[in-house]
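1. what's the 3D shape of this:
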Amino acid sequence: MAEDILYADIKFTSQTGSSSLHSPSQQPAAPQHSRWIQIALWAACIGNVILVIAVIVLALQLEPEKEKILLNHGGCNASIDKFWGSLRHSICNQNQNRSSDNSPCKVCPVQWQLHRDKCYSLSDYVKTWDESQHDCSTRDSQLLVIQDKEELDFIESITKNSKYWIGLSVLKSKKKWIWITGSQLDQSLFPEPDYGEGNYCAAIKESVSSEPCNREIQWICQKDSLLL
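-> Predicted coordinates for the structure are as follows:
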């Protein structure tokens, strides 16, 4: 019985010692994990500092480029101003005997004639009144609408050799002469032309007269001049 008790004591002591030997080996795990977290945080801080420094350096490098862009933009504006000045000198001074390159001038498309604020195109061939108006509209213009006595005198001076349609026709339902703009003829400008049965439109050759609208004659288109 004494031997049994001794064996039991030795076995217990051996198990207790074994437990005490294994427990210390598991404790260092927590401090090691904390050390990796600290390393990661320091690395993140260093990365942020490097990023901020890179942004500052990039901004300093772009500042001179910004100044160059602004200078080039100013140079471009100067070139455009020089171009317009040269264009006015070559076109406006040549056509209108102007002495100042900086003041604007009025210009017309090629083969259009300038007078005051309008450009005029006198056709070389013949069409009906409706066809003439269609031709004007395809060229961003309309048949001539005479606005005052001064314009009437000018048109009469350039239509001495041929008869031309203008943008005036008689509205048979009201027996009134109406411009294509919708306004009624002001008889202080010129008297209403006489007309017969059928559709009649106005034409000019030194003076205004009526012609059957289906007759084929030349015509005058007008458009606003361009301010250069």
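2. C-alpha only now, for contacts and for neighbours.
-> OK.
3. Please work out how many residues are found near Gln113.
-> Residues lying near Gln113 (other Cα atoms under 10 Å) number 15.
4. one more to line up against the first:
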Amino acid sequence: MEGEAIENTDGVEVVEQEVKRPGIITKKMLVMSSMICGGIVFLLWAMLGFPRKFKNPKIFEDNTCSEDETICPKAWNQIRNNCFFQSEYEKTWIDGQANCIAYRGSLAIFNSKNEVESLMPYLGPSSYWIGLKKLNASTPWMWANEDAFNNWFKIEGNGTCAFMFKKGISSASCDDAIKYICSREALLFAKLSKCTQTMECSGKWIGVGKKCFYFSGDTKNWTASKRFFSSQGSKLAHIDTQEDMEFLRRHAGTFMHWIGLNRKQGESWKWTNDTTLNPWFGISGIGSFAFLNADGVHSSRGFIDIKWICSKPKF
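-> This is a model prediction of the structure:
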């Protein structure tokens, strides 16, 4: 061997050291092979394992799909979680309260100073009944929901029914006719997210999920509404999912809209395609034709003229 002619300082031939080198090289090769194999195994695990471990990542990314929001019906103003409506007509306190109850509310009940101050700038020159009343001059003020008033704001005057105007709160005879303000809790809905809203519906049709919905501008009775849209290749609205329901209620506001449900005396509710309703939502009233607004689904006689909603599948 070439190394046999070379000696180190101790007189030991280099060849003796070279005898050990093949073992060192073999160990290095084993280490390198192990690292390469380990890297390949890791890559395979990464490619094949992660998709199974993190299946459907949109559940975590699109948080807005399940968030809730509070809203008020059309023509109502929202202050925090409450809605307020200012009338255009003058009524006595009792009649104003009756109208507010019809809107699923009452004459205005305030929970904070912020609500009062927020409404003041919008009152203009008019006065508005609010939900405070007392039986006589010597009894305490009570809210329309029968809660005691804790005197956190001053009420001027000697009347037994309270009203608000731009400069504060005063009182007058409950038989006086003035405008009124209603209040009610804001409605809670699941927010329509970007993951469900689409632009696949033409014109004035609104896309939600797999459907397009149309809200009428004019009014018809139930039969005329059904006949009109049948000729247009659509139908009075069918509601198949909670997402549909929440969208329709929010968009309808306080206005009544016919939907595609009716029933014959003594029979179950049926959709316009003659399928029986799976009662996953309630229908109030004793009528034979269903309509919808922000408060839910109700029933009435079919000959009254109200707005309507139609639906059709997306194409």
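5. longest helix of structure 1?
-> helix 29-87 (DSSP state H).
6. swap in structure 2?
-> Looking across structure 2 with DSSP H, the single longest helix is helix 21-53.
7. Just give me how far it sits from the chain centre.
-> With Cα atoms, centre = their mean, to the nearest Å as the basis, helix 21-53 of structure 2 stands 52 Å off its chain's centre.
8. matching residues in structure 1 for it?
-> Using TM-score structural alignment, helix 21-53 of structure 2 corresponds to no residues of structure 1.
9. list the helices and strands that helix packs on?
-> Applying 3 or more Cα pairs under 8 Å, 6 or more residues apart in numbering; DSSP states H and E, one finds that helix 21-53 of structure 2 contacts no other helix or strand.
10. those strands in structure 1, which residues are they?
-> Ranges of strands in structure 1, per DSSP state E, are 106-107, 113-115, 118-122, 142-143, 164-171, 176-179, 200-205, 207-212, 218-224, 226-227.
11. I'd like those strands as JSON lines, with distance to Leu87 of structure 1 appended.
-> JSON lines is the format used below for the strands of structure 1 (distance: least, Cα to Cα, whole Å):
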{"stretch": "strand 106-107", "distance to Leu87 of structure 1": "11"}
{"stretch": "strand 113-115", "distance to Leu87 of structure 1": "18"}
{"stretch": "strand 118-122", "distance to Leu87 of structure 1": "19"}
{"stretch": "strand 142-143", "distance to Leu87 of structure 1": "28"}
{"stretch": "strand 164-171", "distance to Leu87 of structure 1": "33"}
{"stretch": "strand 176-179", "distance to Leu87 of structure 1": "37"}
{"stretch": "strand 200-205", "distance to Leu87 of structure 1": "36"}
{"stretch": "strand 207-212", "distance to Leu87 of structure 1": "38"}
{"stretch": "strand 218-224", "distance to Leu87 of structure 1": "20"}
{"stretch": "strand 226-227", "distance to Leu87 of structure 1": "12"}
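12. For Ser20 of structure 1, which of these is the nearest?
-> Of all the strands of structure 1, it is strand 226-227 that lies closest to Ser20 of structure 1, at 104.2 Å by Cα to Cα.
13. residue range for the closest one in structure 2?
-> Residue span in structure 2 matched to strand 226-227 of structure 1, by TM-score structural alignment: 187-188.
14. And the matching stretch against structure 1, how far off on average?
-> Superposing on structure 1 places stretch 187-188 of structure 2 at an average distance of 1.1 Å from its equivalents, by mean Cα distance after the TM-score superposition for structure 1.
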